[in-house]
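Engineer: this one's sequence-less:
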């Protein structure tokens, strides 16, 4: 955590962010092949450039010594924020970086005049569930056989103004 810079991503960060996202999604066991294939397409560098141009708060990066070690993707969703993904390089996990990314996301929600952040996790993804709970999210519901035919939890966090 010491020496970690958390900020809204710049276009010069996107190649590293795409690479880290690919590394993370290919290694996680929670998603089926169809889900992985579609998510990888959704977060290619060209898509991230469009995302960033549309909303400068939508991509948050964590860096150490100029190298991207974490990211958080979100989108404005009718005055709520949809937390799409957050991920930390395997060599930098369990160092409080996810907490810093989520705190910056809270700040972005306030700047975007949103009252709530919501997201989903795979039901088997205990690590992400633990991170969300520790950072003020509460589980709303379990949805069986949903996106890509898999089970998910929906989460929410209200932002105090």
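Structural biologist: Arrived safely. Owing to the predicted nature of the structure, the values given are computational and were not obtained by experimental measurement. Numbers count the residues shown, from 1 in each chain.

Engineer: drop to CA atoms for contacts and neighbour counts, all remaining ones
Structural biologist: Fine.

Engineer: So for the lengthiest strand in the chain, what gets flagged as buried?
Structural biologist: Among the elements of the chain assigned as strand by DSSP state E, the one spanning the most residues is strand 67-76. Along strand 67-76, the positions that meet the burial threshold by neighbour count (16 or more other CA atoms under 10 Å) are 68-76.

Engineer: quick one, the next helix or strand after that strand and strand 67-76 angle?
Structural biologist: Heading C-terminal from strand 67-76, the first helix or strand you meet, by DSSP states H and E, is strand 81-88. Counting by axes from the mean of the first three to the mean of the last three CA atoms, to 10 degrees, strand 81-88 lies at 170 degrees to strand 67-76.

Engineer: putting a second one here so we can go through both:
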């Protein structure tokens, strides 16, 4: 049984086996969580991302998929990069969002990670409403069979934390 915990804070400060990055498909850094992880993790993460782009992901990492790199200077062994979908009014893309969590947990299992820190994937600049992002995240993690012992949702502000807390109740 996977324990789900919530933390209000900075995902780059977490001491876990794997930190999940809400990446963009280029894998080359960006804003929000992605930029913070690349800045704090240092150049080793970007170097491995460039290698992935040069080999397996020439057109970028597809939405809903996940891939791992070193965690560089983070207090983790790996960063699992996943590309969340942009929220589009009138189009249900929640299966793509759920896939981000399932695929990240699959990669974590392949790596042997037992503790994984997730941000609220797609709930930042990709515009996913926090209430629905939290629902998809919590339901998907609960429904996914994994050897991960702790999934930690690391929420940047009090509002996001409270929204996830409601979903856990």
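Structural biologist: Happy to help now that I have it. This one's a predicted model, so the numbers in the text were calculated from it and none came from an experiment.

Engineer: Quantify their similarity with the TM-score.
Structural biologist: Counting by TM-score structural alignment, normalised by the length of structure 1, the TM-score of this superposition works out to 0.40. Behind it: 112 aligned residues with a CA RMSD of 5.4 Å.

Engineer: The lengthiest helix in structure 2 packs against which elements?
Structural biologist: Looking across structure 2 with DSSP state H, the single longest helix is helix 94-111. Applying 3 or more CA pairs under 8 Å, 6 or more residues apart in numbering; DSSP states H and E, we find helix 94-111 of structure 2 packed against strand 66-70, strand 78-83, helix 130-143.

Engineer: need the buried residues of strand 67-76 of structure 1 in a markdown table with distance to residue 158 of structure 1, can you?
Structural biologist: Compiled in a markdown table, these are given as follows (distance: CA to CA, whole Å):
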| residue | distance to residue 158 of structure 1 |
| --- | --- |
| 68 | 28 |
| 69 | 27 |
| 70 | 24 |
| 71 | 21 |
| 72 | 18 |
| 73 | 18 |
| 74 | 15 |
| 75 | 16 |
| 76 | 15 |
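
Engineer: Can you tell me which of the helices and strands packed on helix 94-111 of structure 2 is nearest to residue 33 of structure 2?
Structural biologist: Shortest separation from residue 33 of structure 2 across these is recorded for strand 78-83, at 10.7 Å, computed as CA to CA.

Engineer: Buried residues of that closest one, list them for me.
Structural biologist: 78-83.

Engineer: ok, now stretch 99-117 of structure 1?
Structural biologist: By 16+ other CA under 10 Å, the buried positions in stretch 99-117 of structure 1 come out as 99-102, 104-106, 108-110, 114-117.

Engineer: Just those residues: which are in helices?
Structural biologist: Under the assignment DSSP H, the buried residues of stretch 99-117 of structure 1 contribute 99-102, 104-106, 108-110 to helices.

Engineer: from the residues you listed, which is closest to residue 23 of structure 1?
Structural biologist: Using CA to CA, these come closest to residue 23 of structure 1 at residue 101, 18.6 Å.

Engineer: Starting from residue 127 of structure 1, give me the distance back to the closest one.
Structural biologist: Distance from residue 101 of structure 1 to residue 127 of structure 1, counting by CA to CA, to the nearest Å: 15 Å.

Engineer: and if you look at residue 85 of structure 1?
Structural biologist: Distance of residue 85 of structure 1 to residue 127 of structure 1, computed by CA to CA: 13 Å.

Engineer: Could you check which of the two is surrounded by more residues?
Structural biologist: With neighbours defined as other CA atoms under 10 Å, residue 85 of structure 1 and residue 127 compare such that residue 85 has more, 14 against 9.
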